[in-house]
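Trainee: no sequence on this one, just coordinates:
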């Protein structure tokens, strides 16, 4: 087995930062009516700026392009595009059902034949891509891996994606208001990509050794909380988009991203803290060993509650150990943890020997990924 190091990090955030007041002008008003949820959601999530792959009403990048632009930040005179042995990409918003997201990214790289892996899901898709690369380098299957997390959520959130549902509601003489489970996420998600280079030797001024990675799923106990491409039935099962009539796809906004907020609040923090406790105990790590916590939280609303949930499990990680950039880059789903790692590596805060704990929850059907890193 080989040691595995994050030797370089890259990111790409499209266009200029978008303020809270600019959001609805870009995403549009559904039924020409200002969202009643927007101010409430923004007040709770604490995000003040984010990035969209849309400018002046024009889509500027697809997901594969965002990912490729982040990967290009990894190249230098020591490591070029022709040195990549494995490309492992995670996203919840691929540009197409197939070919895979990784294949579409590889198609932009203009390098050589290499191994591909595509991880689907929601926020943990990026961590799953990272773990595939970690295990490949650790086992000696490859000597390096480029791992990515990326999202292009903005185009899912455009008002015109919901207009047919509004027309249908009017025809049924119902209130032409999109359900909160759909409108809520329009003010939460944004675009961007992060990339990490994994190698079996440290390089440069700072490298991060991946000590271990652990993942947990609770899908055997709980129904879906965040979903798209279907709708939840009364029994909790999701009816897939293929089982709807084609005209229903638009009438019911079947492809819209939806989230069951009640399920989210009840389980996401409790199970996240439980999973963290299991992972730390398995590897003999205590809270005093951790110098920085990098938690992916979708909203600052959950930050203090996460601290309390961890404390209930006997894990005390005070605020001065937390490193977050949610307020400035937004919730970028599977890319968020990559953007945090890139920013802390670039910040020059890190000292050799320090330990980082990464926690990524996924509310899709409640999955959690946790990683422990050492600064080298």
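Mentor: That came through fine. Here the structure is a predicted model, which means the values were calculated and not measured.

Trainee: contacts, neighbours, all on C-alpha from now
Mentor: OK.

Trainee: what distance do you get for residue 209 to residue 201?
Mentor: 9 Å (C-alpha to C-alpha, to the nearest Å).

Trainee: also residue 239?
Mentor: Distance from residue 239 to residue 201, counting by C-alpha to C-alpha: 47 Å.

Trainee: repeat for residue 213
Mentor: Distance of residue 213 to residue 201, given as C-alpha to C-alpha: 18 Å.

Trainee: more neighbours, the two?
Mentor: residue 213 (19 against 15; other C-alpha atoms under 10 Å).

Trainee: hold the first one in mind and look at this next one:
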């Protein structure tokens, strides 16, 4: 089995950063009224700026595949071009269409010759699953390099016109809020962007060796928490869009991303630390073996609670080991861990032998992914 190294890393965040007061201008006002939930959500998540693939005139500047292509091209130079890529593995929560696959569309924009493509589905863990596919392919000797990405273009999913038809069909507005908090919650959380890494079987320059990767799912015992393309029924079952008449797709805003906030708050941290302990125990590491802890969290609301959960379950990680950039770039879903790692590498503070733990939760139906890296 071959060793696997991250030898290059890049990110692409579109256009200018958007502050909290510009958000509703970009995404639109629903039913002619400013959101009451926006300030509550922003106060809790403490995100100050984020990025949208929308220009100053409200025009869409990039789709998801184009955002991904931009990050990949930033990996390349005269010594390694897009034509040298042997495997392309691209994860996202927000593909531009159901078919063709996201990686196929990215490949179409790259126009770089024949290669293998892989498109893991899912939410935030899809980026880590894309990374793991490349990791295993190189480890098994199938390829000598792979480009793995995480990306999101959710701003257009959050624009007001997605919800307007549903608002028009609500009958008792006093008893039924204009937009359920579960649906509006994510409007003020998500950001657009992409990140990419080059994996190779030999270290070059400042490289990060991937020691191991692990993934865990709790779907066997947990109902759906975050979803798009369906509606959650009172019994917890997720009814897919394909089982609704076409006229109901807009009436129920079936393609909007939604979050069961109560289920999220009750379970996301406990399951996360439980799975973290399993990964650490399997690979015989302790918190003393971690120099940098990069947890992907959707909101700073969870930061203090995550620390307390870690402490409560006996795996306390001191604050000085934490590295996050949520407040500056927003929640970029599958791209977040790539964007976070790129900033850490670019900071110049890493030294040979440092150990980095990546921790990525996915609330869709409670999945968790981990990677443990060594600075070479």
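Mentor: Cool, got the structure. All values derive from a computational prediction rather than experimental measurement.

Trainee: what value does the TM-score take for this pair?
Mentor: Remark: TM-score between the superposed chains equals 0.98 [TM-score structural alignment, normalised by the length of the first structure]; 375 aligned residues with a C-alpha RMSD of 1.1 Å.

Trainee: quick revisit: give me the common contacts of residue 209 and residue 201 of the first structure.
Mentor: Shared contacts of residue 209 of the first structure and residue 201, defined by C-alpha atoms under 8 Å, 6 or more residues apart in numbering, are found at 3-5.

Trainee: mean deviation, the host helix or strand of residue 273 of the second structure versus the first structure?
Mentor: Assigned by DSSP states H and E, residue 273 of the second structure belongs to helix 261-282. Here the mean offset of helix 261-282 of the second structure against the first structure after fitting is 0.5 Å, by mean C-alpha distance after the TM-score superposition for the first structure.

Trainee: buried residues in stretch 16-31 of the second structure, which are they?
Mentor: Residues of stretch 16-31 of the second structure classed as buried by neighbour count (16 or more other C-alpha atoms under 10 Å): 17-18, 20, 23-24, 26-31.

Trainee: how about stretch 175-182 of the first structure?
Mentor: Those would be 176-178, 180-182, for stretch 175-182 of the first structure by 16+ other C-alpha under 10 Å.

Trainee: can you give me the strands in the stretch 51-200 of the second structure?
Mentor: Assigned by DSSP state E, counting those that start in this stretch, the stretch 51-200 of the second structure shows strands spanning 87-92, 116-118, 145-152, 193-200.

Trainee: tell me the most buried of these?
Mentor: Mean neighbour count (mean count of other C-alpha atoms under 10 Å) peaks for strand 145-152 among the strands of the stretch 51-200 of the second structure, with a mean of 31.

Trainee: distance from that strand to the middle of the chain?
Mentor: Taking C-alpha atoms, centre = their mean, to the nearest Å, the mean C-alpha location of strand 145-152 of the second structure is offset from the chain mean by 12 Å.

Trainee: same question, stretch 295-315 of the first structure
Mentor: For stretch 295-315 of the first structure - counting by C-alpha atoms, centre = their mean - the centre lies 17 Å from the chain centre.

Trainee: before we move on, what about stretch 168-175 of the second structure?
Mentor: Relative to its chain's centre, stretch 168-175 of the second structure lies at 33 Å (C-alpha atoms, centre = their mean).

Trainee: before we move on, what about stretch 102-122 of the second structure?
Mentor: Offset of stretch 102-122 of the second structure from its chain centre (C-alpha atoms, centre = their mean): 18 Å.

Trainee: can you tell me what part of the first structure that stretch aligns to?
Mentor: Counting by TM-score structural alignment, stretch 102-122 of the second structure lines up with residues 101-121 of the first structure.

Trainee: list the contacts of that stretch.
Mentor: Here stretch 101-121 of the first structure makes contact (C-alpha under 8 Å, 6+ apart) with 64-65, 67-68, 81-82, 84-92, 94-95, 100, 125-126, 128-129, 132, 364.

Trainee: give me the buried entries from these.
Mentor: 64-65, 67-68, 81, 84-92, 94-95, 100, 125-126, 128-129, 132, 364.

Trainee: I'd say residue 72 of the second structure and residue 196 touch.
Mentor: Yes. Using C-alpha atoms under 8 Å, residue 72 of the second structure is in contact with residue 196, at 5.8 Å.

Trainee: give me every residue that touches the residue nearest to residue 200 of the first structure when sequence neighbours are not counted.
Mentor: Leaving aside its chain neighbours, residue 200 of the first structure sits nearest to residue 4 (4.8 Å; criterion: C-alpha to C-alpha, 6 or more residues apart in numbering). Contacts of residue 4 of the first structure were listed using C-alpha under 8 Å, 6+ apart, and they are 134, 137-138, 198-201, 209-211.

Trainee: and if we set it to 10 Å?
Mentor: Counting by C-alpha atoms under 10 Å, 6 or more residues apart in numbering, residue 4 of the first structure makes contact with 133-140, 143-145, 198-202, 207-212, 373.

Trainee: please tell me how far it sits from residue 135 of the first structure.
Mentor: Distance, residue 4 of the first structure to residue 135 of the first structure, by C-alpha to C-alpha: 9 Å.

Trainee: mutual contacts of these two, please.
Mentor: With C-alpha under 10 Å, 6+ apart as the test, residue 4 of the first structure and residue 135 both reach 145, 212.
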